[in-house]
Structure formats: structure tokens, C-alpha cells
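Student: make a model of this:
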Amino acid sequence: MLALANVADVLGLPIRGTAALSPFGLISRIEEGLPFATLERVSQFVSPNDSQFKYRLVPKATYDRRKKGQLRLSSEEGTRVARVARVWNLALEVWQREDEARDFLFRSHAMLEDKRPIDVVIQNEFGAEMVLDILASLKYGSAA
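Tutor: Below you'll find the model as predicted:
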């Protein structure tokens, strides 16, 4: 299950009223354009020692344009960042420690054809669902 308050926290979004705690409230905020700082925040959580990680979520040229002018992410960029935040949140819940959650995300996994979970998550929503399924299996005691 999606822990909306936790995902909103990872994204750095203040909880404003009960609408923010609903899936549609979060969807609306992503579609309106997440703050540019959200990209930096999620990148720091997921890969604090890799200053280039954010460019996997938003290409460098686009990043530079966003940083100079428009201080909001597009809906597509926000969706990608929120997808990573959602997976990060569950990985942290499963592993309980940031370093172990990162280790899981950045190490190849047999159930993903030896691809790294973070790569599969960034690629598309279907990939994120596969990683979330693995994490849910780990959380609830199944083999993964």
C-alpha cells in the first residue's frame, strides 16, 4: 500500500489538509508541477554520493533550464521523481537503514534479469511495480 504521508515527506511536500493525504491530492500536486527542490531532495536521499544521479531523472540540459527559470518540474519529470520516492520509501521501510536500502536499489537482482532495481524504476512505471512487488515480498516474508 502506498504510504502517502511518507512519500510526500520524501518529496518534501508539506501536508496541507486531508486532500494532500489522498492519492488524488498527490496526483494533483505532481500534475501542477513539483517544486524543483524536490528533485534535489530525492536525489540526496537515494544517492547522496552521486552528484550526477539527478540527471537520470531530469536530463542535464533540462535541469539547467529548470534551475535558471521555471522552478517547477513538468508532470512527466515529477512523476518520475515521485516514482523513485515511492520505491525509496518502501525500500527504507523494508531494510530499516538507508545504506541497506541503497544497497538493494543499486545492486543487480536476479528477479529483474540481473538489472539494478533503481534502473528498472527510472525506466518506467511497470518497472517500478516489479521492484515494489519484490520489496513487498521481502516485507511480508516471501522469497525475493
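
Student: going forward, measure contacts between C-alpha atoms and count neighbours the same way
Tutor: Will do.

Student: please identify the helix or strand for the residue nearest to the spatial centre of the chain.
Tutor: What sits nearest the mean C-alpha location of the chain, by Cα atoms, centre = their mean, is V84, with 1.6 Å. V84 belongs to helix 75-95 when assigned by DSSP states H and E.

Student: report the buried residues of stretch 53-63.
Tutor: Residues of stretch 53-63 classed as buried: 53-54, 57-58, 63 (neighbour count, 16 or more other Cα atoms under 10 Å).

Student: now stretch 28-36
Tutor: Quick answer for stretch 28-36 (16+ other Cα under 10 Å): 29-31, 33-36.

Student: how far is stretch 33-46 from where the chain is centred?
Tutor: 9 Å (Cα atoms, centre = their mean, to the nearest Å).

Student: please provide the structure for the following sequence as well, for comparison with the first:
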Amino acid sequence: MSPPSTLLRLDEAMGPQASVKELVDLLGLKDGEAHGYSKIWLSEQIQDGLPFTAFERINTLVFAGQQDLARLVISPATRKRRRKDKKGLSAKSSQQLERIARVWIMAIDIYKDG
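Tutor: Got it, this is the predicted structure:
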């Protein structure tokens, strides 16, 4: 089970603009629906380390392949190694990726409202 501080931060951060379903869909996590889009489940996924495919998805959709932005989450050497070894992200990189996804969702919502 994830530490309570992680759950509190995730809960505080998720306002009406960013639902668990939106985050799960943007990150490309496959089991979200099976777990009822639970905040606890998402928090556990982040603490365990998101799959590398979540980074690749954000890199394509949000960063548009801009390596300078992608480098903020994971260094090129680490990215190459994780892709080769088929390993997931660290908890720290997963938290950063989740925050970027949340900001992206809020930006899209603002753009729609404008």
C-alpha cells in the first residue's frame, strides 16, 4: 500500500480538471477501468513505477518528441537503457510524469473553455 502522503498529494492535486480516468487514459494505463479508476490504485501504480510506455505516450502527445522536455523526466541514457531492458520508470520519474499529465489535462480544459 502507498504511503498516506502520496495519496494526500494525489488527492489534493486532482481537482475537477483532472480525474483519475483522464490521467489513466492519458498515461495509457490498461487496467484503470478494471480497478474502477481508483485514486489508491493510481497512487500504487505511480509508487511502483509506471511502465515505460507511459513515458513514450507523454513524450509523443505532450512533448511532441522534444528531447529537451523529455530530458526533464528521464535522461537520454536512462531512457535508452530502460527501453532496451523493458523496465518501468522509477517512482520519482513516475510522479513527475503524472504531474505533467495533470497539467496537460488542465491546459486542454482551459483551451476548451476559452
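
Student: thinking again about what came up before, turn the buried residues of stretch 28-36 of the first structure into JSON lines, columns for secondary structure.
Tutor: Formatted as JSON lines, the buried residues of stretch 28-36 of the first structure follow (DSSP: H, G, I helix; E, B strand; the rest coil):
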{"residue": "R29", "secondary structure": "helix"}
{"residue": "I30", "secondary structure": "helix"}
{"residue": "E31", "secondary structure": "helix"}
{"residue": "G33", "secondary structure": "coil"}
{"residue": "L34", "secondary structure": "coil"}
{"residue": "P35", "secondary structure": "strand"}
{"residue": "F36", "secondary structure": "helix"}
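
Student: mind putting the residues you listed in JSON lines, distance to M130 of the first structure included?
Tutor: Formatted as JSON lines, those follow (distance: Cα to Cα, whole Å):
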{"residue": "R29", "distance to M130 of the first structure": "25"}
{"residue": "I30", "distance to M130 of the first structure": "22"}
{"residue": "E31", "distance to M130 of the first structure": "24"}
{"residue": "G33", "distance to M130 of the first structure": "26"}
{"residue": "L34", "distance to M130 of the first structure": "25"}
{"residue": "P35", "distance to M130 of the first structure": "27"}
{"residue": "F36", "distance to M130 of the first structure": "27"}
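
Student: equivalent range in the second structure for stretch 23-35 of the first structure?
Tutor: Using TM-score structural alignment, the residues of the second structure aligned to stretch 23-35 of the first structure are 39-51.

Student: what sits up against the matching stretch?
Tutor: Outside stretch 39-51 of the second structure, the residues within contact range by Cα atoms under 8 Å, 6 or more residues apart in numbering are 1-2, 6-7, 10-11, 20, 24, 32, 35, 87-91, 93-95, 98.

Student: which among those end up buried?
Tutor: In those, the ones that pass as buried (16+ other Cα under 10 Å) are 6-7, 10, 20, 24, 32, 88-91, 93-95, 98.

Student: and which of those is nearest to T60 of the second structure?
Tutor: E98 (14.9 Å; Cα to Cα).

Student: and that closest one, what pairs with it in the first structure?
Tutor: By TM-score structural alignment, E98 of the second structure lines up with A82.

Student: these two touch, right, that match and D9?
Tutor: No: if you go by Cα atoms under 8 Å, A82 of the first structure and D9 don't touch, sitting 10.9 Å apart.
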